[in-house]
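Mind looking at a prediction? Sequence and model below.
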Amino acid sequence: MREGEPARQGEHRAADMRRHAAALVARVASARVPLDYSVASLRVVDFLIEGMRKGSSGDPADPAARRARTQAVLDSLGAYVGEVLVRRAGAVWVDLDDEHRAYFGRTVGVRMPDGRVWNPLGKVVNRYEAGPEESLQTFYLTLPGRHRACAAL
């Protein structure tokens, strides 16, 4: 995806990610799910993903097929996780260059204050596929490159 081109199915733009995260927060607010962009809310995201995993555990389909059915929700949760990094760790959303797109398999990511690029949408998929050992809250707490003033929030 190049600047000025419309996004294709499954592709995202950095400029739209804050809106995607806000849409998720609005959708879950009626269910009283506490997504407030705090580091602690990443534990809630872990809990939501674990519920999705358990809900599909009786599904005889392979993991890739299950993920395909849940991709839109996982992308929304990834946008939320990325927005936590933006608001709490000093990151910025970026449209990935060709090298990062090839590495991450995504069109967007976040750039940390130290210049490192991370893939929150992919981290959410990893959490879904691998389980609790890929905790998003732990990911944040051990994330190198956070802005020091934001790290403890």
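Received the coordinates, thanks. Numbers count the residues shown, from 1 in each chain.

okay, CA-based contacts and neighbour counts for the rest of this
Fine.

give me the number of residues near the closest residue to residue 116 other than its chain neighbours?
Closest residue to residue 116 apart from its sequence neighbours, by CA to CA, 6 or more residues apart in numbering: residue 145 at 6.8 Å. One way to gauge burial is a neighbour count; for residue 145, by other CA atoms under 10 Å, it gives 17.

First-to-last residue distance for stretch 108-123?
Using CA to CA, to the nearest Å, the end-to-end distance of stretch 108-123 comes to 13 Å.

Which parts of the chain are helices?
Listed in chain order, the helices of the chain (DSSP state H) span 14-29, 41-55, 63-89, 98-104, 120-130, 136-141, 148-151.

If you count neighbours, what's buried in the second one?
Neighbour-count burial for helix 41-55, counted by 16 or more other CA atoms under 10 Å, picks out 41-46, 49-50, 52-53.

Included below, for side-by-side comparison, is a second structure:
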Amino acid sequence: MADVGERMPKAQEMRTRAAIFVQRVGRRGRLPLDYSVASLRVADFLLDGLRRSGAEEARGGEVLLDLGAYVGEVLVRRAGATWIDFDADQQAYFGQPVGVRMPDGRVWNPLGKVRNCFAAGSAQESLRTFYLTLHGRARGRRPVA
């Protein structure tokens, strides 16, 4: 959750946040973040590099938030999800202010998943695997412009 005095992100800001992250990472590292399911391997690579560089979660917080926005936007574009602001109970449960609602009504927490993958530091925690095992995805989704 955000530190005291830090502004909490809103659902309506997440698409823009993800786009800025893609632009920044693409320019600097020439990494192919194209909102595809395959690009989640690149996201895993970025997360692993952040962890290996010795970044602590507190220092890497903005990058983790940006990466979570990207993962959530992949869910929006490829799985039919919608960004939502969590209510107070959901915020308490997930520890995040925003998440996504899947077409079947299930709610998921991509920001928290990124933080958990960062903290776990193992190959078993993968953002790509998170997507592939996610319940409630729409089938045959087309990219959103």
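Okay, I see it. Since we're looking at a predicted model, the values are computed, not measured.

Rebuild the helices of structure 1 as CSV, extending it with distance to residue 8 of structure 1.
Putting the helices of structure 1 into CSV (distance: least, CA to CA, whole Å) gives the following:
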stretch, distance to residue 8 of structure 1
helix 14-29, 13
helix 41-55, 25
helix 63-89, 14
helix 98-104, 14
helix 120-130, 16
helix 136-141, 27
helix 148-151, 34
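
on that earlier part again, nearest to residue 110 of structure 1, of the buried residues of helix 41-55 of structure 1?
Lowest distance from residue 110 of structure 1 to those (CA to CA) belongs to residue 42, with 16.4 Å.

Was I right to think residue 78 of structure 2 contacts residue 134?
No - taking contact to mean CA atoms under 8 Å, the distance of 11.8 Å between residue 78 of structure 2 and residue 134 leaves them out of contact.

Those two: who's more crowded?
For residue 78 of structure 2 versus residue 134, the count of surrounding residues by other CA under 10 Å is larger for residue 78: 21 against 14.

List the buried residues of stretch 84-92 of structure 1.
Burial within stretch 84-92 of structure 1, assessed by neighbour count using 16+ other CA under 10 Å, is assigned to 84-86, 88-92.

Quick check: the equivalent of residue 9 of structure 1 over in structure 2 vs residue 108 of structure 2, distance?
Taking TM-score structural alignment, residue 9 of structure 1 has residue 6 as its aligned residue in structure 2. Distance of residue 6 of structure 2 to residue 108 of structure 2, computed by CA to CA: 23 Å.

circling back: show me what the residue nearest to residue 116 of structure 1 lines up with in structure 2.
With TM-score structural alignment as the matching criterion, the partner of residue 145 of structure 1 in structure 2 is residue 136.
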